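Asks: sequence and predicted model, in that order:
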Amino acid sequence: MRLHLPPETDAVPPSLAELALRYRGLIRQFATFVGVGLAATAAHFAALTLMVENGLLGPVAGSAVGFIVGGIVSYSLNRRFTFESTRSHAGAVPRFMVVAGVAFVLNGLIMGLLVHELGLYYLLAQAITTGIIMLWTFSGYRIWAFAHRAGAREA
């Protein structure tokens, strides 16, 4: 029995530079999302720290308050700068709220697990939680909440 190998091709996999050029729009959009996320995260952490350090709330409830504060920053900046949405506020806000609502629940569950079950320091737990949730929110906002027709902004 003879083994048949596929014929060799001269195809060369794309270089990193070629991939960066091909996906530059997505890379730029994700970089902007990360920048906006840093601003929203700063607002989130400020509210969280204020709540916990002043004894107003525990880490999980303080994180929920911080999430809402950060969410307001996130919506405003992402709609304008990251996704350049052509969707009206009436169309974008409900969709944003669905994605953010799932993220809100995930935030509470993950924070509860990390703080109460694993005993992590609340700010470290929030940093880990934020990183995990970022993947969900970018995808949800890009694909659904702020999605618009190609070229609609230029029209």
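Replies: Okay, I see it.

Asks: every contact and neighbour count from this point should use C-alpha atoms.
Replies: Fine.

Asks: next SSE downstream of the longest helix anywhere in the chain?
Replies: The helix that spans the most residues within the chain, counting by DSSP state H, is helix 24-53. Later in the chain than helix 24-53, the nearest helix or strand by DSSP states H and E is helix 59-77.

Asks: ok and that following helix relative to helix 24-53, angle-wise?
Replies: Helix 59-77 runs at 140 degrees relative to helix 24-53, counting by axes from the mean of the first three to the mean of the last three Cα atoms, to 10 degrees.

Asks: which residues are in contact with helix 59-77?
Replies: With contact meaning Cα atoms under 8 Å, 6 or more residues apart in numbering, helix 59-77 is reached by 36-37, 39-49, 51-52, 96, 100, 104, 107-108, 111-112, 115, 122, 126.

Asks: dropping in the other structure now:
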Amino acid sequence: MRLRMLKYGVVGLLGTLLHFALLYVLADAFRMEPVLASAIGFVIVLFVSYALNKYWTFQSSETGIGSFVKYTVVSVAGLLLNIGVMYTAVHILQWHYLIGQSLVILVVPCSNFIFNYYWTFRQQRRTDS
């Protein structure tokens, strides 16, 4: 399980970097509202991280869309959590959006790993490394 957590962390780090880059470009360069920009970044990262986690982290050979649907459900729950944290940070606490996004990366990845490990890719796991 430790190796999977490490791989999940690497994918999460790549996803986080991509998410921050998209957030910055959309919010600063295109003057998009930061909560919406963060949500769009989250959705784009969904596709990238699913592919990396399916084939590298969990080494799933499942065909079809079953695991993608589960992954999407977990990610949508994470997206709602992301939006809630960002809204609270930006609009209620009046913090800079990058501080809000920093809070998001402390909460969402942990909950997503647990659900993906025990639900999304559960049948595909053979042995833990």
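Replies: That came through, no problem. Being a predicted model, the structure only gives us computed values, none of them experimental.

Asks: generate a ChimeraX selection restricted to the buried entries among the contacts of helix 59-77 of structure 1.
Replies: Of the contacts of helix 59-77 of structure 1, the buried ones go into a single ChimeraX selection, burial set by 16 or more other Cα atoms under 10 Å:
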select :36,37,39,40,41,42,43,44,45,47,48,49,51,52,96,100,104,107,108,111,112,115,122,126
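
Asks: can you tell me what Leu93 of structure 2 aligns to in structure 1?
Replies: Matched across to structure 1, Leu93 of structure 2 falls on Leu118, judged by TM-score structural alignment.

Asks: got the contact list for the most centrally placed residue in structure 1?
Replies: By Cα atoms, centre = their mean, structure 1 has its centre lying nearest to Met134, at 2.9 Å. Contacts for Met134 of structure 1 (Cα under 8 Å, 6+ apart) come out as none.

Asks: can you find the partner of it in structure 2?
Replies: With TM-score structural alignment as the criterion, Met134 of structure 1 matches Pro109.

Asks: quick check: the gap between its match and Ala27 of structure 2.
Replies: 22 Å (Cα to Cα, to the nearest Å).

Asks: what's the answer for Leu14 of structure 2, then?
Replies: Taking Cα to Cα, one finds Leu14 of structure 2 at 20 Å from Ala27 of structure 2.

Asks: what lines up with Phe146 of structure 1 in structure 2?
Replies: Phe146 of structure 1 maps onto Phe121 of structure 2 when the alignment is built from TM-score structural alignment.

Asks: then Ile68 of structure 1?
Replies: Aligned by TM-score structural alignment, Ile68 of structure 1 pairs with Val43 of structure 2.

Asks: tally of neighbours for its match?
Replies: 15 (other Cα atoms under 10 Å).

Asks: got it, and Ile132 of structure 1?
Replies: If you count neighbours by other Cα under 10 Å, Ile132 of structure 1 ends up with 15.

Asks: tell me which residues of stretch 52-63 of structure 1 are tucked away?
Replies: Buried, per 16+ other Cα under 10 Å, within stretch 52-63 of structure 1: Val52, Leu57, Gly58, Pro59, Val60, Ala61, Gly62, Ser63.
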